[in-house]
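Q: generate a structure from the sequence data that follows.
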Amino acid sequence: MTTTETSVVHELGTLAHRLSHPARTRCVCEPSQVLADRPDGTVVRSGAIVAKAHAADTDREALAARIALADAPQLTGILLPPLTAPGQSLTAPEHQESSGTPRRTGPYELPAPASRPVTLWPFGAPVDPFDPGAAPWAEAAALLARLHRTEPPFRLPPMRGPVKAARAVARMRAALPGEPAVLPVLAGWRALPGWARGAAPAPVQRAGFLCHGDLHLGQLVRHPAPDGPWLLIDVDDAGTGDPAWDLARPAAWYAAGLLAPEDWSAFLDAYRSAGGPAVPAAGDPWPELDVPARALTVQTAALALAKCAAEQRDPDEHEQLMIESCARIATLPPELATVRPS
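A: A predicted model of the protein is given here:
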């Protein structure tokens, strides 16, 4: 860990610790806990407070709009709302609330040399990775449906899902220049339409929905912890776009054989029961899910290869399944590429 990275973790821990209990209260807190430490997000918890340093190149105005979204009354019970940083209200600059009141301030900023925007959140209990049988697939789907049905409360940037897929492919290319292992993934990537590669706007009829942008089970917490209702977290990629993108990761896992059919059915049935607009209320959902599911398959495979290169190892069984899926989707027409397992 570099000196700057150590400084970021320390700053976040200090900030979260300071907000986790009133001044002059005798401190009996446990040491700060690092929940994640990546260039795109360092997350530190102290007591009931979680502080997140976003990537240094984050668009501050877009982030502020997304934090304001999490704080909007229309999203109560769907998104975990933010907390307030010292001297700052973590809301969007120059966005109008439905009441007409402007919100003009942005995220807290770490001082140089870190210079990274920071947001603060209440701690929520995450999904237990060691209890797959208790994975809240149905709850996640119902939250997504409610999110997708909510009218955006103010102007928002586009959902960042396709951009993240493009970054994953770029990362793979940089990690494995000229390596044959990347060819199936690149073939699957080139077979996607421009909008799914972040190279063109989404089709107009699918572009105006409120989306999370990066749905997986790590994006759910119970708040208040430990047994409050499930809420969606991490709005870094939220915005307007095609709601099918938020169903694409579980769809891709199911198509690759990584998600059990009963879990996929629970997810899809709950989404439909809650009135989600991404797929028809009945019948085959794959015409709507096909392109986003293929894009998430490519993204997952690209990140797997980049990670394997960094760790100097071969892909594991799950990673290899996603890579092989890329080879298949490059040769099949749309709506047939994500072949469901029997």
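Q: contacts, neighbours, all on C-alpha from now
A: Will do.
Q: can you list the buried residues in stretch 257-275?
A: Residues of stretch 257-275 classed as buried by neighbour count (16 or more other C-alpha atoms under 10 Å): 257, 263, 264, 267, 268, 269, 270, 271, 272, 274, 275.
Q: which one of the residues you listed is nearest residue 8?
A: Each of the buried residues of stretch 257-275 was checked against residue 8 using C-alpha to C-alpha; the closest is residue 267, at 37.5 Å.
Q: list the contacts for that closest one?
A: Applying C-alpha atoms under 8 Å, 6 or more residues apart in numbering, one finds that residue 267 lies in contact with 137, 138, 139, 140, 141.
Q: redo the buried residues of stretch 257-275 as TSV? Include distance to residue 232.
A: Listed next are these as TSV, based on distance: C-alpha to C-alpha, whole Å:
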residue	distance to residue 232
257	25
263	19
264	19
267	15
268	17
269	19
270	16
271	15
272	18
274	16
275	18
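Q: which of those residues lies closest to residue 235?
A: Scanning the buried residues of stretch 257-275 for proximity to residue 235, where the rule is C-alpha to C-alpha, the winner is residue 271, at 19.9 Å.
Q: okay but the closest one is in contact with residue 147, surely?
A: No. Using C-alpha atoms under 8 Å, residue 271 makes no contact with residue 147, being 10.8 Å away.
Q: gap between residue 153 and residue 187?
A: Residue 153 is 39 Å from residue 187, where distance means C-alpha to C-alpha, to the nearest Å.
Q: no no, residue 50
A: Residue 50 is 40 Å from residue 187, where distance means C-alpha to C-alpha.
Q: one more, so I can put them side by side:
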Amino acid sequence: MVKDNLLRLAKREGWQGEVRTLSCRSERVLIGAGDVVMKAHAPLTNSQDLKARLNIVSMEPWNQVFLKPLRQDVFDLGDDRVATAWPLARVLDENQSKIPWEHAAWVLAKLHSIPIDRKAFAFEAPKSRAVTRVKLALAQLYDVSENERDAVWQAIDASGKTLDLSDEADQPTHWVHGDWHLGQIVDISFGSQPNLRLIDMEDMGIGNAAWDLARPAAFFAAGLLSAEDWQLFLETYQNEGGRALPRGEDPWLTLDNPARSLVVQCAANAWIKAREENRSYRDDEQLLINACERICVTPISI
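A: You can find the predicted model right below:
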């Protein structure tokens, strides 16, 4: 149904070319039509909030950091679904032999360096949804019956209780992507020299930039990211003027709570997905669960 509605949208707007499914998940669907990518957002997405974010990432200097939308329109697909339209770009390959962590750090540092000017918009600047995403993952975890709550569930639950997810943990001091990982980066150069942009701006807004560094920090702490890659990412981010981490200070003073939060979020999502698919945990998921078990023992640090 969603795919059909996107195809009708393409026909109505005159977007022609080869039609292909780029991604199809329960919460989002991406359909390509030539050089246009149509994205159906998650059910019940707030269209006004989405429109505000579209307007922001279309403006200078945000459009030098985010992929600029093809149109600033939010298209109603019916059935509580809305869509947006984007130019085609090359998604960063997370499986390539040499992941450009320095380029990833550069684009994040650039985003975090954009000054906050609330007078720049005719609407209220949106708040980052980074902390909200952690809360939603925990809410899904708790939405199961008592007899389903196994030892892994107990470990994730216990580690979740160590987190600070209050408003004070996400003070509005920077522009934040809100759900940053390598899959949120595209290259618009299609050449040898990368020209990177961020995508998926549904969670972007004003918040604490440390939450954008939380996933690589969490993956390093869980053993999913090598010390070499983590150090390269961290040093490049600071050298490029990234404002989340004060120079000369232990970065974990800033990153500990956000990193633990992302460990818990990712582990909760892994637990839910493994149950839904009736399978055992993958190696990367098991490492996140192991990290949750360590958090339970030593909650002040991972």
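Q: could you tell me the TM-score of the two chains?
A: Once superposed, the chains reach a TM-score of 0.91 (TM-score structural alignment, normalised by the length of the second structure), with 294 aligned residues with a C-alpha RMSD of 2.0 Å.
Q: residue ranges of the helices in the stretch 151-300 of the second structure, please?
A: For the stretch 151-300 of the second structure, the helices defined by DSSP state H, counting those that start in this stretch occupy 151-160, 214-222, 227-239, 252-276, 283-297.
Q: turn those helices into CSV, including distance to residue 96 of the second structure.
A: Shown next, in CSV, are the helices of the stretch 151-300 of the second structure (distance: least, C-alpha to C-alpha, whole Å):
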stretch, distance to residue 96 of the second structure
helix 151-160, 31
helix 214-222, 17
helix 227-239, 14
helix 252-276, 22
helix 283-297, 17
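Q: single out the most deeply packed of these.
A: Mean neighbours per residue, mean count of other C-alpha atoms under 10 Å, is largest over the helices of the stretch 151-300 of the second structure for helix 214-222, with a mean of 23.
Q: how about that helix, aligned to which bit of the first structure?
A: Using TM-score structural alignment, the residues of the first structure aligned to helix 214-222 of the second structure are 248-256.
Q: give me the residues contacting the matching stretch.
A: 215-216, 259-261, 264, 289, 292-294, 296-297, 321-322, 325, 338-341.
Q: ok, stretch 285-293 of the second structure next?
A: Identification of contacts with stretch 285-293 of the second structure by C-alpha under 8 Å, 6+ apart yields 152, 155-156, 159, 219, 221-224, 263-264, 266-267, 270, 302.
Q: what does it correspond to over in the first structure?
A: Stretch 285-293 of the second structure corresponds to residues 319-327 in the first structure, going by TM-score structural alignment.
Q: for that stretch, give me the average deviation versus the second structure.
A: For stretch 319-327 of the first structure, the mean deviation from the second structure after alignment is 0.9 Å (mean C-alpha distance after the TM-score superposition for the first structure).
Q: strands of the first structure, start to end?
A: Along the first structure, counting by DSSP state E, strands occupy 33-38, 41-46, 49-54, 95-96, 102-103, 108-109, 117-122, 125-126, 209-211, 220-222, 230-232, 239-241.
Q: want to try CSV for those strands, with mean neighbour count as columns?
A: Formatted as CSV, the strands of the first structure follow (neighbours: other C-alpha atoms under 10 Å):
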stretch, mean neighbour count
strand 33-38, 14
strand 41-46, 23
strand 49-54, 26
strand 95-96, 18
strand 102-103, 16
strand 108-109, 18
strand 117-122, 23
strand 125-126, 16
strand 209-211, 26
strand 220-222, 22
strand 230-232, 24
strand 239-241, 26
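Q: which one, of those, ends up nearest to residue 14 of the first structure?
A: Nearest to residue 14 of the first structure, of these and by C-alpha to C-alpha, is strand 41-46 at 8.3 Å.
Q: against the second structure, where does that closest one fall?
A: By TM-score structural alignment, strand 41-46 of the first structure lines up with residues 28-33 in the second structure.
Q: hmm, who's touching the matching stretch?
A: 2-3, 6-7, 10, 15-24, 37-42, 88.
Q: what's residue 179 of the second structure aligned with over in the first structure?
A: The pairwise alignment with the first structure assigns residue 179 of the second structure to residue 214, based on TM-score structural alignment.
Q: ok, back up a step: nearest to residue 188 of the second structure, out of the helices of the stretch 151-300 of the second structure?
A: Closest among those, using C-alpha to C-alpha: helix 227-239, at 21.1 Å.
Q: superposed on the first structure, what's the mean shift for the closest one?
A: After superposition onto the first structure, the mean distance of helix 227-239 of the second structure to its aligned counterpart is 0.8 Å, using mean C-alpha distance after the TM-score superposition for the first structure.
Q: angle of that helix against helix 214-222?
A: If you take axes from the mean of the first three to the mean of the last three C-alpha atoms, to 10 degrees, helix 227-239 of the second structure sits at 150 degrees to helix 214-222.
Q: if I line the two up, what does residue 122 of the first structure land on in the second structure?
A: When the second structure is aligned by TM-score structural alignment, residue 122 of the first structure is paired with residue 87.
Q: please name the nearest non-neighbouring residue to that match.
A: Nearest residue to residue 87 of the second structure in three dimensions, chain neighbours excluded: residue 36, at 5.0 Å (C-alpha to C-alpha, 6 or more residues apart in numbering).
Q: I'd say the one you found and residue 86 touch.
A: Yes. With contact defined as C-alpha under 8 Å, residue 36 of the second structure reaches residue 86; the gap is 5.9 Å.
Q: anything in contact with each of those two?
A: With C-alpha under 8 Å, 6+ apart, residue 36 of the second structure and residue 86 have common neighbours residue 70.
Q: so what's residue 79 of the second structure closest to, chain neighbours aside?
A: Per C-alpha to C-alpha, 6+ apart, closest to residue 79 of the second structure is residue 43, 8.0 Å.
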